[in-house]
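1. pasting the structure only:
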């Protein structure tokens, strides 16, 4: 997917080789804008304005917004429009409680069930995570984290676990984008890389331990955020 600048407007340019739907492309663009606060919490949006900005019809915009609503990033208000949800720290703790349990199962499953090619790709993602840590590039780390979670979801081979993880990832990444500090980046990147490496090695026990360590760190981060 590419964005073509046309003055103040953006246009989603489709390639002949694209295999995902236009609604998926619109979703990915809007999700990124919400996670990185280009659309701020509490901001009102409209389908017509979004369609004009991305130069697409209202149908894919509507489908993308429905998905974003299911994931808790927007609320659709009848006859009023769409509002970007606020960030709630207490809700983030509840989210982590659930993600911790599902992710531990998913980590072990991904290590056991992923193919050789998927493990090679997970190794490459681990290298990407560690590279972002080394260069202290917060944006690159956010992109690598997104790549990890997308691939992780595929490797699990359990559509129910994958669906649960996918629905929570965007809220978690937005929270991190808002509250993280440089020292948080390094620890998070290394812990995600440890999990990716365990999966790439096909070691289910190590993957489960790495998942536990990651979520212990994330929970500590949220509690520290409450005190700031």
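-> Yep, it's here. Just so it is clear, the structure is predicted and the values come from calculations on it, not from any experiment.
2. use CA for all of it now, contacts and neighbours both
-> Noted.
3. Where do the helices of this protein begin and end?
-> 22-35, 47-54, 58-70, 89-113, 116-135, 138-155, 159-179, 182-200, 204-227 (DSSP state H).
4. Next, the buried residues of the shortest one.
-> Just to be clear, that refers to helix 47-54. By 16 or more other CA atoms under 10 Å, the buried positions in helix 47-54 come out as 47, 50, 51, 53, 54.
5. Verify the contact between residue 120 and residue 201 for me.
-> No: using CA atoms under 8 Å, residue 120 is not in contact with residue 201, being 9.1 Å away.
6. Tell me the residues that contact both of the two, please.
-> Common contact partners of residue 120 and residue 201 (CA atoms under 8 Å, 6 or more residues apart in numbering): none.
7. chain center to stretch 161-177: distance?
-> In this view, stretch 161-177 has its centroid 5 Å away from the chain centroid, taken as CA atoms, centre = their mean, to the nearest Å.
8. Ignore what I typed, I meant stretch 183-197.
-> 15 Å.
9. Now it: buried residues?
-> Within stretch 183-197, the residues that count as buried by 16+ other CA under 10 Å are 185, 186, 188, 189, 190, 191, 192, 193, 194, 195, 196, 197.
10. Test my guess that the first one contacts residue 139.
-> No: using CA under 8 Å, residue 185 is not in contact with residue 139; the gap is 10.1 Å.
11. Just tell me which of the helices of the chain ends up closest to residue 12.
-> When the helices of the chain are compared by CA to CA, helix 47-54 sits nearest residue 12, at 5.9 Å.
12. Just give me the closest of the buried residues of helix 47-54 to residue 151.
-> The shortest gap between residue 151 and any of the buried residues of helix 47-54 belongs to residue 54, at 26.7 Å (CA to CA).
13. try it against this one:
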């Protein structure tokens, strides 16, 4: 970027979204932890869409060293959630509503395939885990925050992929889940009249119950209903969202008067 270099704001370290205390580095995969922490910052827009920053900034925010942060950035770039700008650091990918609505059609087809596999392959131990998550959602349906829901939603997605048992699918579906978690976070925080999480929780409850009980057709129908709900968010976002919330690098549409 030509001209005077802008000073970067001081950035606070992010906490682990799960609330768990830090674990010993010799017992964990630092790359996975750095990825999860950075992904959380993107989903919750603590790293704003369109924001430019340096690798050092991410190190300060996540508390991880250069190597795991570099690895996390590489994966997030593959996921199209970070844009690498040679000689200028990185940019958090802006939210492109038209593109992401198109990607929702891809997610619908892949999600149905994943859900079908999971319902077919769900065993007794998996059933217990699904029903436990279903119970947690029911108990907190009226009081759960978006941040709390996203932590549980990530666990649900990982379990469904594990039960589906096809490793290739994780690399395809994981970035789509992250993209739409960010969409959901923006919608719930910035759309007037948003009804909260009750509808999305109800959709997830239906999916969990159908997969747990190996009701294949019901599970795929529930998956489609969830995608339909996500699709409905885009209409209100296209009408109401300030474009600067989708890309903070945009110039303001209205310049305030001085004097």
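-> Yep, it's here. Computed from a predicted model, the values in this text were never measured in an experiment.
14. ok so, going back, most tightly surrounded among the helices of structure 1?
-> Across those, averaging neighbours per residue (mean count of other CA atoms under 10 Å) puts helix 182-200 on top, at a mean of 22.
15. list the helices and strands that one packs on?
-> helix 89-113, helix 116-135, helix 138-155, helix 204-227 (3 or more CA pairs under 8 Å, 6 or more residues apart in numbering; DSSP states H and E).
16. start and end residues in structure 2 for the longest one, please.
-> Mapped onto structure 2 using TM-score structural alignment, helix 89-113 of structure 1 covers residues 97-121.
17. Let me know the distance separating residue 33 of structure 1 from residue 161 of structure 1.
-> For residue 33 of structure 1, the distance to residue 161 of structure 1 equals 26 Å [CA to CA, to the nearest Å].
18. Check residue 213 of structure 1 too.
-> Separation of residue 213 of structure 1 from residue 161 of structure 1 (CA to CA): 20 Å.
19. next one: residue 6 of structure 1
-> As for residue 6 of structure 1, its distance to residue 161 of structure 1 is 40 Å (criterion: CA to CA).
20. got it, and residue 45 of structure 1?
-> Separation of residue 45 of structure 1 from residue 161 of structure 1 (CA to CA) stands at 31 Å.
21. what do you get for residue 112 of structure 1?
-> Applying CA to CA, the value for residue 112 of structure 1 to residue 161 of structure 1 is 15 Å.
22. for residue 128 of structure 1, same thing?
-> Taking CA to CA, one finds residue 128 of structure 1 at 25 Å from residue 161 of structure 1.
23. before we move on, what about residue 136 of structure 1?
-> Note on residue 136 of structure 1: its distance to residue 161 of structure 1, by CA to CA, is 32 Å.
24. Residue 214 of structure 1 too?
-> Counting by CA to CA - residue 214 of structure 1 and residue 161 of structure 1 are separated by 18 Å.
25. which ones are touching the counterpart of residue 200 of structure 2 in structure 1?
-> Alignment note (TM-score structural alignment): residue 200 of structure 2 maps to residue 188 of structure 1. By CA under 8 Å, 6+ apart, residue 188 of structure 1 lies in contact with 214, 217, 218.
26. repeat for residue 34 of structure 1
-> Applying CA under 8 Å, 6+ apart, the residues near residue 34 of structure 1 are 40, 73, 84, 174.
27. ok, now which ones touch residue 214 of structure 2?
-> Contacts of residue 214 of structure 2 by CA under 8 Å, 6+ apart are 119, 120, 121, 122.
28. Counterpart of it over in structure 1?
-> Taking TM-score structural alignment, residue 214 of structure 2 has residue 202 as its aligned residue in structure 1.
29. go on, residue 136 of structure 2?
-> Per TM-score structural alignment, residue 136 of structure 2 is aligned with residue 128.
30. and the gap between the match of residue 200 of structure 2 and residue 210 of structure 1?
-> Residue 188 of structure 1 sits 12 Å away from residue 210 of structure 1, taking CA to CA as the criterion.
31. Can you give me the distance of the residue lying farthest from the centre of structure 1 to residue 142 of structure 1?
-> No residue in structure 1 sits farther from the centre than residue 79, which is 29.5 Å out by CA atoms, centre = their mean. Distance of residue 79 of structure 1 to residue 142 of structure 1, given as CA to CA: 35 Å.
32. do the same with residue 170 of structure 1
-> Residue 170 of structure 1 is 11 Å from residue 142 of structure 1, by CA to CA.
33. and what of residue 125 of structure 1?
-> In terms of CA to CA, residue 125 of structure 1 sits 12 Å off from residue 142 of structure 1.
34. same check, this time on residue 62 of structure 1
-> Counting by CA to CA, the gap from residue 62 of structure 1 to residue 142 of structure 1 is 26 Å.
35. re the thing from before, with distance to residue 149 of structure 1 added, can I get the buried residues of stretch 183-197 of structure 1 in CSV?
-> Below are those laid out as CSV (distance: CA to CA, whole Å):
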residue, distance to residue 149 of structure 1
185, 16
186, 17
188, 13
189, 13
190, 15
191, 13
192, 10
193, 11
194, 14
195, 11
196, 10
197, 14
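36. and which of these is nearest to residue 206 of structure 1?
-> Using CA to CA, the buried residues of stretch 183-197 of structure 1 come closest to residue 206 of structure 1 at residue 195, 7.9 Å.
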